[in-house]
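**Q** Provided below are the primary sequence and the corresponding predicted coordinates.
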Amino acid sequence: MVDTSQDDRVAEFRGVAGPYWSLRPIGGGPEWEAEPERVRTPTPAERLSAENARQNARSRGALR
């Protein structure tokens, strides 16, 4: 997912919290809540870039 209220930050959908969606950065980090109308599906390029960043973080040992 892409949160347009967070400078197009790419994240994983984690669940619903009341009227908000819980999102978590692809590369790890704290979750945040977003308004569903400000969230969109990532483009293939955004998805690839986020996955690349996640794999790089994993190879550095920042993710398990």
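**A** Received it, and whenever you're ready, just let me know what you need. Because the structure is a prediction, the values reported are computed rather than measured.
**Q** CA only for contacts and neighbour counts going forward, please
**A** Will do.
**Q** Go ahead and confirm residue 54 touches residue 26.
**A** Yes. Using Cα atoms under 8 Å, residue 54 is in contact with residue 26, at 6.0 Å.
**Q** Out of those two, name the residue with the larger neighbour count.
**A** residue 26 (21 against 18; other Cα atoms under 10 Å).
**Q** Regarding the chain, what is its longest strand?
**A** Assignment by DSSP state E gives strand 9-17 as the longest strand of the chain.
**Q** and the comparison structure, right after this:
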Amino acid sequence: MTTDGVPALGTYAVDGRNGRVGRVMGRVGTYVQLRPPGGGQEWDCPPGDVQPASMGEVLRARVREVNAEGRLP
């Protein structure tokens, strides 16, 4: 967790506006960028709406990423 309360880069977080879980990829301006588990397009979330992901949410996100990596083209 950073000093402003935003989860650290590379960790999982929840967008409090809609409940989506994503990996913290960075910051652009005043927004935190989150990427869905398994890849996909990043989205911006205001820092005040970013919450640390629970252990269960982290586990589900990791399973999605592993499943996405194992898919054949």
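**A** Looks like it came in fine. Source: prediction; values computed, not measured.
**Q** Where in structure 2 does the longest strand of structure 1 fall?
**A** Mapped onto structure 2 using TM-score structural alignment, strand 9-17 of structure 1 spans residues 20-28.
**Q** Now do the matching stretch: distance to the chain's middle.
**A** 4 Å (Cα atoms, centre = their mean, to the nearest Å).
**Q** Tell me where structure 2 has strands.
**A** Under DSSP E, structure 2 gives strands at 12-15, 21-28, 31-35, 43-45, 50-52.
**Q** Using a markdown table, lay out those strands together with distance to residue 59 of structure 2 and mean neighbour count.
**A** Shown next, in a markdown table, are the strands of structure 2 (distance: least, Cα to Cα, whole Å; neighbours: other Cα atoms under 10 Å):
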| stretch | distance to residue 59 of structure 2 | mean neighbour count |
| --- | --- | --- |
| strand 12-15 | 10 | 24 |
| strand 21-28 | 11 | 19 |
| strand 31-35 | 16 | 22 |
| strand 43-45 | 21 | 16 |
| strand 50-52 | 13 | 21 |
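**Q** Let me have those strands in TSV, extended by distance to residue 58 of structure 2.
**A** Compiled in TSV, the strands of structure 2 are given as follows (distance: least, Cα to Cα, whole Å):
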stretch	distance to residue 58 of structure 2
strand 12-15	6
strand 21-28	8
strand 31-35	13
strand 43-45	18
strand 50-52	9
